[in-house]
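> Here you go, sequence then predicted model.
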Amino acid sequence: MIIRERENDFVMIEQKNHAQFAGDVIAQWKTTLFQGEELRKSVDYAIRMHDYGWEYLDKSPFWNDKKQVPYSLFDFPKAPKIIFYTYGIDEVEKIDAYAALLCSRHYIQFFLKDSSKESQLFLKQEEERKNRIIAALDHFDKRIFDFHYALLALGDTLSVYACVNEPGATKETIHPFFKKGLSLSEKLGLNETNMQPSWIDEETIALDIFPFEGSINSRMIQKVVSKATIMEKGLLDSYNEAEYEEVQISVKSSM
């Protein structure tokens, strides 16, 4: 779950909906810039499914009693998080092993500096998965794989930008994480190191670097849950009773 807090309510975005937005964006990556075209369907699948492990968990959000807010992706405890990450990668692998390899690569970065037993076991498990999948592939090109992973990471970050900021956010109100823009991996081959996204109105995000075929039209599916209702009924009932709403978002060039 990705949470955006307002004065009187919480905007709550399930991870699968965040991932679908990321997929809509990267699906428009310019064909002339795409490396390993024969794997494009696998890359698209990985991006849309990279948070599949959260799908059922997000239907029953948890309350963080210490912070008095719903638990979000960013503060959810690591031990159960690993269980859901593993489940998600396992499910993706049943359909597309290369996509699972990309999802696994995405998750291991969060535990590389964690010495806990659970994290080290997860890293060992995913290293074994990586070796097994690569051994079964007819051909594996690390350079192209790194490019594909950079696409996943970019789509994920652009979608997080759309989730954690209020539509129409200004330079003054933008989430601190994005104050300096968005780092671009050299693996993308764009010869740029930073992308500056900005809301130009309540439905449009503009990018100063635009490696896409054309303007992207997507949507963010979310729920807005009243703090007063949570106090009265609890988080789970309040979330289940809230209606999903769709926020239309376009992504275009600022040039």
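Structure's in. What do you need? Residues are numbered from 1 along each chain as shown.
> Only C-alpha atoms from now on, for both contacts and neighbour counts.
Will do.
> What is the neighbour count of Ser215?
15 (other Cα atoms under 10 Å).
> need the helices for this structure, in chain order.
Applying DSSP state H to the chain gives helices spanning 15-26, 40-49, 78-95, 97-108, 117-136, 142-164, 227-233, 235-241.
> Adding mean neighbour count and distance to Glu213, write the ones you listed out as JSON lines.
Shown next, in JSON lines, are the helices of the chain (neighbours: other Cα atoms under 10 Å; distance: least, Cα to Cα, whole Å):
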{"stretch": "helix 15-26", "mean neighbour count": "24", "distance to Glu213": "10"}
{"stretch": "helix 40-49", "mean neighbour count": "22", "distance to Glu213": "15"}
{"stretch": "helix 78-95", "mean neighbour count": "17", "distance to Glu213": "27"}
{"stretch": "helix 97-108", "mean neighbour count": "23", "distance to Glu213": "23"}
{"stretch": "helix 117-136", "mean neighbour count": "15", "distance to Glu213": "31"}
{"stretch": "helix 142-164", "mean neighbour count": "20", "distance to Glu213": "15"}
{"stretch": "helix 227-233", "mean neighbour count": "14", "distance to Glu213": "41"}
{"stretch": "helix 235-241", "mean neighbour count": "16", "distance to Glu213": "37"}
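> Can I get these in a markdown table including distance to Val69?
Below are the helices of the chain laid out as a markdown table (distance: least, Cα to Cα, whole Å):
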| stretch | distance to Val69 |
| --- | --- |
| helix 15-26 | 17 |
| helix 40-49 | 26 |
| helix 78-95 | 18 |
| helix 97-108 | 24 |
| helix 117-136 | 26 |
| helix 142-164 | 15 |
| helix 227-233 | 9 |
| helix 235-241 | 9 |
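> got another, please set it beside the one above:
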Amino acid sequence: MIIRHESSTELHFYRQHDHGIISGTLATYLQDRLLPFPNAVRDQWLTAVRDHDIGWTELDEEILWDEEKPEPYQFEHYPALAKTRAYERGINQVEKQSILAGLLCSMHLSSFFEGATSLLPEERNFLNKEHQRQEQLYLQQPLTKDQLDASLHLLQFCDHLSLYICQNKPGSYKINEFPWYKEGFAYRSGALRNHPILGWWTDENRVVLHPFPFKSSVNVLMPYKRLEKEGLHPNNINDRFHRASVEYLTVQFAPIEEEDVWQKQF
């Protein structure tokens, strides 16, 4: 679950797979010049983008409470055993649809642990198993190593674009954004002269990106639920969550226009 502290009195909850579906929607609008793979595998790549978090579906049916905070567990700090099992379950599901998509999801989810100075035993076990899977699947898919790496980076860009609207309060000033995005997105492409892509909110329903990676403006609907913090505790959070109505955040990703004086956001 992606959870944002909307205010001092309110939490917003976004299901992981809902966010993944939005990533997949955004991916369908990318300019053709950004796609590092032949058109024959485009649908397989889109499957990987859309379903990269499908393993969270079961976990997001029940909210776990972090007694140390105390507050609901964010996805970054979710208990390692349950999280890595969900990752593996999701990769298995995707691999049944497409070997290439399964490989990309495995690479994406493994990247969260690679380079870590220390890992829990369950994280190390997950990483080792996925490296073995990747070696096997690589031999069964059509892309070169360079194409595969570029396809992964583009998947991760779509992932972060969708996360951007979940982790930031709509309309936020750049200085108040989640730390991952204050200096732009990590994705680089020679087609965009390797410029970092910057994003910022112009109002509560519009995000501009520059350079602009899409064929046209893209409108998305992100489902979420809201809960009041007052009186929230581990014994009532799931009941309150399941009774809460689904709401929708409407966001347009658009190219910069003359009136978007983005410097004031910093």
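The structure has been received and is ready for your questions. Note that the coordinates shown come from a computational prediction; the quantities given were computed from them, not determined experimentally.
> Let me see the TM-score of these two.
Taking TM-score structural alignment, normalised by the length of structure 1 as the basis, the two superposed chains have a TM-score of 0.93; 253 aligned residues with a Cα RMSD of 1.7 Å.
> that older thread, now for the helices of structure 1, which one comes closest to Glu7 of structure 1?
helix 227-233 (8.6 Å; Cα to Cα).
> Can you name the residues in contact with that closest one?
For helix 227-233 of structure 1, the external contacting residues (Cα atoms under 8 Å, 6 or more residues apart in numbering) are Asn8, Asp9, Phe10, Asp237, Ser238.
> same thing but 7 Å
With Cα atoms under 7 Å, 6 or more residues apart in numbering as the test, helix 227-233 of structure 1 has contacts from Asn8, Asp9, Ser238.
> and if you look at stretch 19-36 of structure 1?
Residues from elsewhere that reach stretch 19-36 of structure 1, judged by Cα under 7 Å, 6+ apart: 44, 47-51, 144, 151, 155-156, 158-159, 211-213, 216, 218-220.
> And for stretch 54-63 of structure 1?
Stretch 54-63 of structure 1 is contacted from outside by Met1, Glu14, Gln15, Lys16, Val69, Pro70, Tyr71, Phe84, Leu235, Leu236, using Cα under 7 Å, 6+ apart.
> now those as TSV including distance to Arg132 of structure 1?
Output for the contacts of stretch 54-63 of structure 1, formatted as TSV (distance: Cα to Cα, whole Å):
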residue	distance to Arg132 of structure 1
Met1	31
Glu14	31
Gln15	28
Lys16	27
Val69	40
Pro70	38
Tyr71	34
Phe84	21
Leu235	41
Leu236	40
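> Of the residues you listed, which is the nearest to Ile133 of structure 1?
Nearest to Ile133 of structure 1 among the contacts of stretch 54-63 of structure 1, counting by Cα to Cα, is Phe84 at 20.2 Å.
> Tell me the counterpart of the closest one in structure 2.
Phe84 of structure 1 maps onto Ala86 in structure 2 when the alignment is built from TM-score structural alignment.
> Please report the distance of its match from Pro223 of structure 2.
When distance is defined by Cα to Cα, to the nearest Å, Ala86 of structure 2 is 21 Å away from Pro223 of structure 2.
> and if you look at Leu209 of structure 2?
22 Å.
> Have a look at those two and say which one is more surrounded.
Per other Cα under 10 Å, whichever of Leu209 of structure 2 and Pro223 has more neighbours is Leu209, with 21 against 17.
> Tell me the residue in structure 1 aligned with that one.
Under the alignment defined by TM-score structural alignment, Leu209 of structure 2 corresponds to Leu207 in structure 1.
> burial of the nearest residue to that match once chain neighbours are set aside, as a residue count?
Excluding the flanking residues, the one nearest Leu207 of structure 1 by Cα to Cα, 6 or more residues apart in numbering is Pro197, at 4.6 Å. Using other Cα under 10 Å, Pro197 of structure 1 has 23 other residues around it.
> cool, and Tyr14 of structure 2?
So Tyr14 of structure 2, with other Cα under 10 Å, has 20 neighbours.
> same check, this time on Gly53 of structure 1
By other Cα under 10 Å, the residues close to Gly53 of structure 1 number 23.
> how about it, what's its match in structure 2?
Aligned by TM-score structural alignment, Gly53 of structure 1 pairs with Gly55 of structure 2.
> I figured its match was touching Val94, is that so?
No - using Cα atoms under 7 Å as the test, Gly55 of structure 2 is too far from Val94 to be in contact (9.3 Å).
> Aligned to Glu67 of structure 2, what sits in structure 1?
Per TM-score structural alignment, Glu67 of structure 2 is aligned with Asp65.
> Any figure for the gap between that match and Gly234 of structure 1?
Going from Asp65 of structure 1 to Gly234 of structure 1 by Cα to Cα gives 12 Å.
> Pick out whichever of the two has more residues nearby.
Gly234 (13 against 9).
> Now do the same for that one: its match in structure 2.
For Gly234 of structure 1, the aligned residue in structure 2 is Asn236 (criterion: TM-score structural alignment).
> how near is its match to Glu228 of structure 2?
Taken as Cα to Cα, the span from Asn236 of structure 2 to Glu228 of structure 2 is 12 Å.
> what do you get for Ala186 of structure 2?
Using Cα to Cα, we find Ala186 of structure 2 at a distance of 34 Å from Glu228 of structure 2.
> circling back to that earlier point, contact partners for the equivalent of the residue nearest to Leu207 of structure 1 over in structure 2?
Correspondence of Pro197 of structure 1 to structure 2, assessed by TM-score structural alignment: Gly199. Gly199 of structure 2 makes contact with Gly184, Val207, Val208, Leu209, His210 under the criterion Cα under 7 Å, 6+ apart.
> Out of these, which sit inside strands?
The strands, defined by DSSP state E, take in Val207, Val208, Leu209, His210 from the contacts of Gly199 of structure 2.
> how much space is there between the spatially most central residue of structure 1 and Ser226 of structure 1?
When Cα atoms, centre = their mean is applied to structure 1, the residue found nearest the centroid is Asp156 (3.6 Å). Asp156 of structure 1 is 27 Å from Ser226 of structure 1, where distance means Cα to Cα.
> Kindly report the same for Asp9 of structure 1.
4 Å.
> between the two, which one's more packed in?
Between Asp9 of structure 1 and Ser226, Ser226 has the larger neighbour count (other Cα under 10 Å), namely 19 against 15.
> Would you agree that one is in contact with Glu7?
No - the pair Ser226 of structure 1 / Glu7 is not scored as a contact, 9.6 Å apart, by Cα under 7 Å.
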